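Peer 1: Dropping a prediction and its sequence here:
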Amino acid sequence: MYFPKMAKTTAVGKDATETDQEETTDLEAASSTKVYLKSGAGVLYTLLNTACVAFAAQFMALSSQSGIPGLQLVFLIKLTQLIVILVLLPFFKPKLTPEGGKQTLFLVLTTIMDNMGTIFGCMSFVYALPGISFGINRGSMPFVAACIGFLCLSETVGVVNCLGIVLSTVGVIVVAVGMVLENTSSTQHLTAAILLPLATSFTKGPDHVIVRSLIGMQGFSILTQTLYANICGAVVLLVLTYVIETPRWAMPGQTVGYVIGLCLCVTAASFTTKLALKTEKAGITATIKTFAIPLSVLLDYIIHSEFPSALKFGGVALIVLGTGLVAVYTWWRHRQNMLHKKLVGSLNFGD
């Protein structure tokens, strides 16, 4: 008399158990995916940055070849970033003033370094192909950022990361030697082609450390930091454009497209760099950013029909090898740390 009811209850219980198991499996899969994404967030932001800057470099070179002065292009970049920030401010409503003298000092320093690095970096593409320019500035930046990060923030890098940085630095030296040995332009042009990328690394490297401290450690707003940097940059560059150059505001349609692409790519690159520095050390971020080099070399070949010589290509290969080593190891290390914290939490060791 009661057997059918018992069978029904058992069936319902079995279905409920299977449903719970499926939900648990789905939750575990979602959690695992979250661990993978979160552990690689800094790497992913940095890799996105490399794509943005590689295309920005090509747009800068094409715009310059179309007759638009370099400082005018940098002014337009800063103006675009300022407009984007002003649009975003009402939605995110960040605090617009620094707290204390330390944040104020860091904000002033990063404003100066940010603008100087942008000027040096963009002007370097006028004197050298983007792939070679990136080979020098992106290859030397990890060493600069790691040293300053250690001195100022006590951020250390492990043996694997040190090996990657050394490989990248050796690659830079090989590329520079190749430029000197194969030089067919004037000495002045060659000097600018080497010194401007180096000046970029010695301004952007310290800037990475300052931004890492300000945004990643002190919790300062990315939007506020970018706002101050671009207000000052836009004003100063507008003045320099009229004092040093003769700006060309009337442009053909194709050149307008180059300029728009340049401004949008640099704006995206600026935000992705700061998002990466919010979660990752300055030296590691600078090392992974050298992935812009092989992409720039490829674009040089596609757009300008230029390919590096065997010596330069060897230097680029060393840089890419060092970069890849640091990127993979960084992601793996973060993933292991997150899985360890998750395991400790599941075992309730803190109770």
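Peer 2: Perfect, I can see it now.
Peer 1: hey, let's count contacts and neighbours off CA atoms from now on
Peer 2: Noted.
Peer 1: What separation do you get for residue 143 and residue 239?
Peer 2: Here residue 143 is placed at a distance of 34 Å from residue 239 (C-alpha to C-alpha, to the nearest Å).
Peer 1: neighbours around residue 48, how many?
Peer 2: 19 (other C-alpha atoms under 10 Å).
Peer 1: Leaving aside the residues adjacent along the chain, what's closest to it?
Peer 2: Once flanking residues are discounted, residue 48 sits nearest to residue 272: 7.0 Å by C-alpha to C-alpha, 6 or more residues apart in numbering.
Peer 1: quick one, what contacts that neighbour?
Peer 2: Applying C-alpha atoms under 8 Å, 6 or more residues apart in numbering, we find residue 272 in contact with 45-46, 48-49.
Peer 1: Mind telling me what element the residue nearest to the spatial centre of the chain is part of?
Peer 2: Geometric centre of the chain, nearest residue: residue 273, 3.6 Å, by C-alpha atoms, centre = their mean. Assigned by DSSP states H and E, residue 273 falls within helix 253-279.
Peer 1: For that helix, list every residue counted as buried.
Peer 2: 255, 258-279 (16 or more other C-alpha atoms under 10 Å).
Peer 1: second one coming, line it up with the first:
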Amino acid sequence: MTGNSATATYIEETTNREGAGFAQTCLTPGAGVLYALLHTVLAATASQFMALGSQVGIPGLQLIFLMKCGETLAALLFLPFFRPKLTTENGRQTLLLVLSTITENAGSVLQFMSFVFVVPGIAFGIIKGSLPLATACIGFLFLKETVGVVDCFGIVLNVAGVVLVAYGLIIENTSSTQRLTASILLPLAATFGRAPSLVISRSLIGVQKVSVLTVLFYANMTGAVVLLGLTYLFETPIWAMSAQTVGNVVGLCLCGCGAQFATNLSLKTEKAGITATIRTFTIPLAVLLDYILLSELPSPLKSGGVVLIMFGTGVVAVYTWWRHRKETLHKNLMQSLDFDK
């Protein structure tokens, strides 16, 4: 019995070590990539809830206000458990936190309002496809974060894809010039709101180690207050909703909150440009959901753009995971040889 017990204990310990080794060398290096990919799923789903809510007559700013309220509530629920530091350490952090709040909310409003003028798949094609290049440039200027040759190749493919999507939108659109202009300019404006937001959040969360909850708490609370005022100023809110509409709003809040948390968790370990590039996988998911939920079938031109974006995103995601795994294996080797002492 003693021998069997010892053997069982040895097998269990070996299995645990193997499992820990697998997690450390394969899963941990890809944590930032996985969080960014999780964002894509949640963001694509949130866009559909936004479009469905808009279709039944709920004003766009009101929907974004409700989403910000849900995100604020989620942050409040997590605060007692994680107890993050809610004050900044110096004036620079305070300034960055203020800028993060402004850019995050401006980007959110412009992004979700674009879903009112154009189907989510195409809006994401413009936003997510142009975001990596803008983020990489801003990240290099302010954080000195560089991207490698392989990452640049993926970003170029993304840009080519978004050009195809935007061109397809222009030549196939039969609506008014004003609506067409809005459907292109709103997503592009959202890009230039989202890109600085990612870089600033990367600086706060990834470099200065400010809590994710702290950044999101201030951004969402401020956004909810401002959007409530904008809703009554520019729109006529509709508070009486059907059960189906309430379900869409709840889905929007949950998915929007999850996508926001996933992005900021990714920024803890990944450069802003890399996170932005991986997030472009939102586009094919949104296009697929456009077809399933909104019966919007993309044209061959738009489909070609989506394929380029998917390929570019795949290149960056796989290369990033491989690079981190290589660094982890090298670190483990140095530790096993006691070279780290």
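Peer 2: Received the coordinates, thanks. Because the structure is a prediction, the values reported are computed rather than measured.
Peer 1: Any idea what the TM-score is?
Peer 2: Taking TM-score structural alignment, normalised by the length of structure 2 as the basis, the two superposed chains have a TM-score of 0.96; 341 aligned residues with a C-alpha RMSD of 1.7 Å.
Peer 1: Just give me the match in structure 1 for residue 277 of structure 2.
Peer 2: Under the alignment (TM-score structural alignment), residue 277 of structure 2 pairs with residue 287 of structure 1.
Peer 1: which one is that match nearest to, not counting chain neighbours?
Peer 2: residue 142 (4.8 Å).
Peer 1: those helices in structure 2, which residues are they?
Peer 2: 2-22, 31-55, 60-82, 91-117, 120-143, 149-172, 177-201, 212-234, 243-266, 272-278, 282-294, 300-336 (DSSP state H).
Peer 1: Could you look over the ones you listed and pick the most buried one?
Peer 2: Across those, averaging neighbours per residue (mean count of other C-alpha atoms under 10 Å) puts helix 272-278 on top, at a mean of 30.
Peer 1: which other helices and strands contact that helix?
Peer 2: Packed against helix 272-278 of structure 2 by the contact rule (3 or more C-alpha pairs under 8 Å, 6 or more residues apart in numbering; DSSP states H and E) you find helix 31-55, helix 120-143, helix 149-172, helix 177-201, helix 300-336.
Peer 1: will you turn those helices into JSON lines that also has distance to residue 8 of structure 2?
Peer 2: Output for those, formatted as JSON lines (distance: least, C-alpha to C-alpha, whole Å):
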{"stretch": "helix 31-55", "distance to residue 8 of structure 2": "32"}
{"stretch": "helix 120-143", "distance to residue 8 of structure 2": "51"}
{"stretch": "helix 149-172", "distance to residue 8 of structure 2": "46"}
{"stretch": "helix 177-201", "distance to residue 8 of structure 2": "48"}
{"stretch": "helix 300-336", "distance to residue 8 of structure 2": "26"}
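Peer 1: Nearest to residue 96 of structure 2, out of these?
Peer 2: Across these, residue 96 of structure 2 has its closest neighbour in helix 177-201 (6.5 Å, C-alpha to C-alpha).
Peer 1: Among the helices and strands packed on helix 272-278 of structure 2, single out whichever gets nearest to residue 2 of structure 2.
Peer 2: Once those are compared by C-alpha to C-alpha, helix 300-336 is nearest, at 31.9 Å.
Peer 1: Run the chain-centre distance for the closest one.
Peer 2: When C-alpha coordinates are averaged (C-alpha atoms, centre = their mean, to the nearest Å), helix 300-336 of structure 2 and its chain have centres 17 Å apart.
Peer 1: which residues of structure 1 does it align to?
Peer 2: Going by TM-score structural alignment, helix 300-336 of structure 2 sits over residues 310-346 in structure 1.
Peer 1: about what we covered before: per the alignment, the residue nearest to the centre of structure 1 corresponds to what in structure 2?
Peer 2: Match for residue 273 of structure 1 (TM-score structural alignment): residue 263.
Peer 1: if I pick residue 125 of structure 2, what's in contact with it?
Peer 2: Contacts of residue 125 of structure 2 by C-alpha under 8 Å, 6+ apart are 161-162, 165-166, 280, 283, 306.
Peer 1: Looking for the alignment partner of it in structure 1.
Peer 2: In structure 1, residue 125 of structure 2 lands on residue 135 (TM-score structural alignment).
Peer 1: Also residue 154 of structure 2?
Peer 2: Residue 154 of structure 2 maps onto residue 164 in structure 1, by TM-score structural alignment.
Peer 1: just residue 195 of structure 2 next, same as before
Peer 2: By TM-score structural alignment, residue 195 of structure 2 lines up with residue 205.
Peer 1: Tell me who's in contact with its match.
Peer 2: Here residue 205 of structure 1 is in contact with 141-142, 144-145, 148, 282, 286 (C-alpha under 8 Å, 6+ apart).
Peer 1: Residue 3 of structure 1: which of the residues you listed is nearest?
Peer 2: Using C-alpha to C-alpha, the contacts of residue 205 of structure 1 come closest to residue 3 of structure 1 at residue 282, 69.5 Å.
Peer 1: Would you check that my belief about that closest one contacting residue 212 is correct?
Peer 2: Yes: when contacts are counted by C-alpha atoms under 8 Å, residue 282 of structure 1 is listed as touching residue 212 (6.3 Å).
Peer 1: tally of neighbours for residue 280 of structure 2?
Peer 2: Using other C-alpha under 10 Å: residue 280 of structure 2 sits among 32 other residues.
Peer 1: Let me see the contact set for the residue nearest to it when sequence neighbours are not counted.
Peer 2: In space, and not counting its chain neighbours, residue 280 of structure 2 is closest to residue 128: 4.8 Å by C-alpha to C-alpha, 6+ apart. Applying C-alpha under 8 Å, 6+ apart, we find residue 128 of structure 2 in contact with 191, 276-277, 279-280, 282-283.
Peer 1: where's residue 128 of structure 2 relative to residue 12 of structure 2, distance?
Peer 2: Residue 128 of structure 2 is 46 Å from residue 12 of structure 2, by C-alpha to C-alpha.
Peer 1: Then residue 182 of structure 2?
Peer 2: 61 Å.
Peer 1: Which residue in structure 2 aligns with residue 76 of structure 1?
Peer 2: Checking TM-score structural alignment: residue 76 of structure 1 goes with residue 66.
Peer 1: Surely its match is in contact with residue 251?
Peer 2: No: contact criterion C-alpha under 8 Å: residue 66 of structure 2 and residue 251 do not qualify, at 11.0 Å.
Peer 1: picking that back up, reformat the contacts of residue 205 of structure 1 into a markdown table and put distance to residue 94 of structure 1 next to each item.
Peer 2: Output for those, formatted as a markdown table (distance: C-alpha to C-alpha, whole Å):
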| residue | distance to residue 94 of structure 1 |
| --- | --- |
| 141 | 30 |
| 142 | 30 |
| 144 | 31 |
| 145 | 28 |
| 148 | 29 |
| 282 | 24 |
| 286 | 27 |
